[in-house]
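1. Model the following, please.
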Amino acid sequence: MATTLTPVLTDRWANERSWTLDAYRKAGGYEALRSALAMAPGDVLTAVKDSGLRGRGGAGFPTGMKWGFLPAPDGGPRYLVVNADESEPGTCKDIPLMMADPHLLVEGAIITSYAIGCHHAFIYVRGEVLHVYRRLLAAVAEAREAGLLGSDILGSGYDLELTVHAGAGAYICGEETALLDSLEGRRGQPRLKPPFPAVAGLYGRPTVINNVETIASVPSIVANGADWFRSMGTERSAGFGIFSLSGHVARPGQYEAPLGITLRELLEMAGGMREGHELKFWTPGGSSTPIFTAEHLDVPLDYESVGAAGSMLGTRALQIFDETTCVVRAVARWTDFYAHESCGKCTPCREGTFWMKGIYQRLESGQGTAEDLETLLDVCDNILGRAFCALGDGATSPVTSSLQHFRAEYEAHVTGGGCPFDPVAAARFEYTPRTMAGVHA
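-> Next comes the predicted model:
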């Protein structure tokens, strides 16, 4: 059995009242902040850059490099915005992290703000998770009362305000520029780039936007050093990350491990597939990443290897499906989500997701045709690379990849007059879901 786990971000989750300042400090919390404040801001930035930390929100862009894109100080404000608007289907790592250990995020935000010269930072959290919002507010209040926020933090002369802002529950606000518009009080829609947020972000000022897990990784880098961080993971995908296993596994949950671990190893830790069933398909990084099959069990889960295999590591949301799942129905539900969450700003995404949703409804209801399969691919081709932001591109990923790996299952929906996993439809033709050896009766 594989035993490669690296509890760093999740190390305190089981501690009694782990979310309180007292519990966090007993476990060594805010010591990294003391160390950072004793360093020059540029040295903190260099440590993060040398660590090889990459953004844990999906794109995987080098964090230190992103911070370094900020222009030289001009006397005006600059901002840090923590993207806590977790809403990708299957992604469930940031919310438990903020619930169990909010002070880790607060400490990471203070250190990051110090490194980039920011004096007012924001945490943009999804409004529906009211329990998380309240917990973050309580943690910020505790930190401020303890002199860890506000004026002259720990006697260093450094000042920082940290605002927790609740969004209104729009998936599009996970896109960084749409998040900025929402934070400014406008409708959340992506902005035209350039200018990029590093140059003109929040309120038109230089802004760094990072995911919760990215910022939460900073204190451990400051405390233990860049070499320690690089000792885990791979050469180009350094460090550790939270892998969220959900679906048809014996023990779903959060597994923190070095980047480069495989799904086979993670499944061993999770007790394997549910008893009596076998893996059919899975997502390596949430529903907006191309799906994988059992053939990809041994693909190292790092940015380069997953990309070379035809998908994206994304948010490491590993949704696991066994042979009882209809891949067409699963993709139809994801497509319905993207059609609903499209902000409507650009035609390819607004119209394309709407038409794909309609095609899937026909396929599932037994009214689909062979031409519908080609139309799906054609619509995807007209969305991919032509949408205003990544939402449109992400919506095409499960469609094109499922057609690549399970075209026979799509065809069975056409020839069989509906979903072969539905007992009524399945009775009309011979069908073996596990092998897709279906022949219309």
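2. C-alpha only now, for contacts and for neighbours.
-> Noted.
3. which of the residues in the helix or strand harbouring Ala138 are buried?
-> Under the criterion of DSSP states H and E, Ala138 resides in helix 130-145. Under the neighbour-count criterion of 16 or more other Cα atoms under 10 Å, helix 130-145 has 132-133, 135-140, 142-144 buried.
4. give me the number of residues near the closest residue to Thr293 other than its chain neighbours?
-> Excluding its sequence neighbours, the residue lying closest to Thr293 (Cα to Cα, 6 or more residues apart in numbering) is Phe281, at 4.2 Å. Residues contacting Phe281 under the criterion other Cα atoms under 10 Å number 23.
5. Provide the secondary structure category for Phe281.
-> strand (DSSP: H, G, I helix; E, B strand; the rest coil).
6. Tell me how far it lies from Phe321.
-> Counting by Cα to Cα, to the nearest Å, the separation of Phe281 from Phe321 is 5 Å.
7. One more: Ile111?
-> 40 Å.
8. returning to that earlier point: next SSE after the helix holding Ala138?
-> Later in the chain than helix 130-145, the nearest helix or strand by DSSP H and E is strand 161-166.
9. Just the angle for that next one relative to helix 130-145, thanks.
-> 170 degrees (axes from the mean of the first three to the mean of the last three Cα atoms, to 10 degrees).
10. Buried ones in strand 161-166, by neighbour count?
-> 161-162, 164-166.
11. Name the nearest of the residues you listed relative to Ile215.
-> Distance to Ile215 across these (Cα to Cα) is lowest for Leu162, with 13.7 Å.
12. Next, the residue nearest to the closest one when sequence neighbours are not counted: secondary structure please.
-> For Leu162, ignoring the flanking residues on the chain, the nearest one in space by Cα to Cα, 6+ apart is Ala121 at 4.8 Å. For Ala121, the assignment made with three-state DSSP gives strand.
13. And the furthest pair within the buried residues of strand 161-166?
-> Most distant of the buried residues of strand 161-166, by Cα to Cα, are Glu161 and Ala166, 16.5 Å apart.
14. run this one through as well so I can compare:
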Amino acid sequence: MTRLYASAGAIVVCADLQHPRMLLLEQIRTTGERQVVAPKGRIEPGESPLIAAAREVSEEAGLHDMRYVAYLGQEAYHFTDHDGTPAQKTVDWFLFATTDTNATPRQTEGFVAAQWHDLPDALTAASHASFHEYVRRADEIIAWRRSGPLDYSDTLSQTVWNFSRQANALLAKNPDAGVALCGSAARGDFIEGWSDLDLIAWGLEPASPPAIALRQLADEISHQAGIRISLHLAHPDRDGANGLERLHTMKLHAVLRRTHIDVPIVAGTRAASLPELPHTANLAADIGHLRDFAYQRQAATPTSGTDRIDRARRTLAVLSSAARQTALTVDAHGLLRLPDVVATLDHHWPDTEAARLLDDYDAYRRTGADDLIRAEQLANQVPSALEELHHLTAARDGRRTTIQAT
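-> Next up is the predicted model:
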């Protein structure tokens, strides 16, 4: 029998996008071995990985004012425990930013020095090669925001911490329930005024008191922060019929399959108890439905500036979701930031309208996504890009759906 351990840690960087130095701790273990590591440690009972990562930074480095930026994924490895028992350890890695560089290493655990490194130097200094992948992911997120420039969102960070801590307490008596953060808030490309904070919850009956309390909490925090928060309860036995229901179902299927990759659990149970969901049975049909939804969305007449923004935002979100779902069919473990999705599409279907439009949309988002005319220009191109994507996925599957665009 394999013994299981679960830990969480953080890559902590200076909040200055132009000089994103990274914190590493030098530790001398009881065996006398010297190692250079990022703050991390075991997830305690009742903690979510996010809460555990913040606690470990506080305990091992003496830093308390952390901005949540992104989830970097889960590292997993096997080893033999001290008594000869086979063991597996997982480490959930987060990206935090701070304006406080006065780290104080915890000497009682053998930490003897705290050093701030430029990210390329951190790759050389860190003791464990498996950690390098998460440093590179952090570097890519920071570079994406720097190219805008698009500073880290204090509002997002405060909202995530606020929800995580309150929801964790709320779910304390529901051992099979949990909430995961997904979408741009998980990937590190959240944009204030444009992005939503998307959450997926599981292990709760929709009409149960904890589920109702969780929705009320999301609504209250959304109102306080001024960020749209979407909370969806997982129903593995339900499929959306069309439109937004279908979009939500596609997102849900992707989220629950990818928790270890780019969906962090922010409250409640660890990922071991997540429900299993089948892969999309007919990708081409799903893309066809989303294409029709985009046509319908674009045909609607907005009655206000807010309606115009919402129409463009949702239409572009449909394209992004369809492209991500397509990318997952050819690389189930690929990352889902738009540059990664564009690269996947280009590799398998060179020179597509969908990839070019996503690239343009990504550039638009990096500048802050505040030019409504440009957003509408991009959204107008979505239905034809989805038409192309529908043809490509249908040809790949050897079939074509006959859904009519409206």
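15. Report the TM-score for the pair.
-> The TM-score (TM-score structural alignment, normalised by the length of the second structure) is 0.31; 205 aligned residues with a Cα RMSD of 6.6 Å.
16. list the buried ones in the longest helix seen in the first structure?
-> The single longest helix within the first structure, with elements called by DSSP state H, is helix 390-415. Using 16+ other Cα under 10 Å as the burial criterion, the residues of helix 390-415 of the first structure that qualify are 390-403, 406-407, 409-415.
17. by contact count, what packs against it?
-> helix 327-341, helix 347-365, helix 370-383, strand 439-440 (3 or more Cα pairs under 8 Å, 6 or more residues apart in numbering; DSSP states H and E).
18. Could you list the buried residues of the very next helix or strand once past it?
-> Scanning forward in sequence from helix 390-415 of the first structure by DSSP H and E, the next helix or strand is helix 423-426. Neighbour counts using 16+ other Cα under 10 Å place 425-426 of helix 423-426 of the first structure among the buried residues.
19. what packs against the host helix or strand of Arg34 of the first structure?
-> Here Arg34 of the first structure, judged by DSSP H and E, is contained in helix 31-37. Judged by 3+ Cα pairs under 8 Å, 6+ apart, helix 31-37 of the first structure is in contact with helix 102-116, helix 218-224.
20. biggest helix in the second structure, by residue count?
-> helix 305-330.
21. Check which helices and strands that one sits against.
-> helix 243-257, helix 283-299, helix 338-348, helix 353-366, helix 372-380, helix 382-397.
22. Strands of the second structure, start to end?
-> 3-14, 22-28, 34-37, 40-42, 67-80, 86-98, 111-117, 178-182, 197-202, 229-233, 265-268 (DSSP state E).
23. What separation is there between Gly64 of the first structure and Met99 of the first structure?
-> 26 Å.
24. neighbours of Ala395 of the second structure, just the number please.
-> Neighbour count of Ala395 of the second structure, defined by other Cα under 10 Å: 12.
25. wait, I meant Ala343 of the second structure
-> Quick note: Ala343 of the second structure (other Cα under 10 Å) scores 15 neighbours.
26. cool, Arg396 of the second structure as well?
-> If we define neighbours as other Cα under 10 Å, then Arg396 of the second structure has 12 of them.
27. Give the buried residues for the longest helix of the second structure.
-> For helix 305-330 of the second structure, burial by neighbour count (16+ other Cα under 10 Å) applies to 308-309, 311-328.
28. Equivalent analysis for stretch 317-331 of the first structure, please.
-> 317-323, 326-329, 331.
29. ok, and the closest non-adjacent residue to Arg42 of the second structure?
-> Distances taken as Cα to Cα, 6+ apart put Ser7 closest to Arg42 of the second structure, at 4.1 Å, once the chain neighbours are dropped.
30. give the contact list for the one you found.
-> By Cα atoms under 8 Å, 6 or more residues apart in numbering, the residues touching Ser7 of the second structure are 40-43, 49, 52, 89-92.
31. can you list the residues you listed in TSV and add distance to Ala213 of the second structure and neighbour count?
-> Putting these into TSV (distance: Cα to Cα, whole Å; neighbours: other Cα atoms under 10 Å) gives the following:
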residue	distance to Ala213 of the second structure	neighbour count
Lys40	31	22
Gly41	31	20
Arg42	29	18
Ile43	25	23
Pro49	22	28
Ala52	23	24
Lys89	33	15
Thr90	31	17
Val91	30	23
Asp92	27	27
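32. Which members of those are the farthest-apart pair?
-> Pairwise distances among those were taken by Cα to Cα; the largest, 15.1 Å, belongs to Ala52 and Lys89.
33. Tyr255 of the first structure sits in which helix or strand?
-> Going by DSSP H and E, Tyr255 of the first structure is part of strand 253-258.
34. So for that strand, what gets flagged as buried?
-> Neighbour count says strand 253-258 of the first structure has 253-258 buried, by 16+ other Cα under 10 Å.
35. that older thread, look up how far Ala76 of the second structure lies from the residue nearest to Arg42 of the second structure.
-> 10 Å.
36. Quickly list what's touching both of these two.
-> 89-91.
37. Kindly reformat those as JSON lines and extend each row with distance to Thr155 of the second structure.
-> Formatted as JSON lines, those follow (distance: Cα to Cα, whole Å):
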{"residue": "Lys89", "distance to Thr155 of the second structure": "33"}
{"residue": "Thr90", "distance to Thr155 of the second structure": "30"}
{"residue": "Val91", "distance to Thr155 of the second structure": "27"}
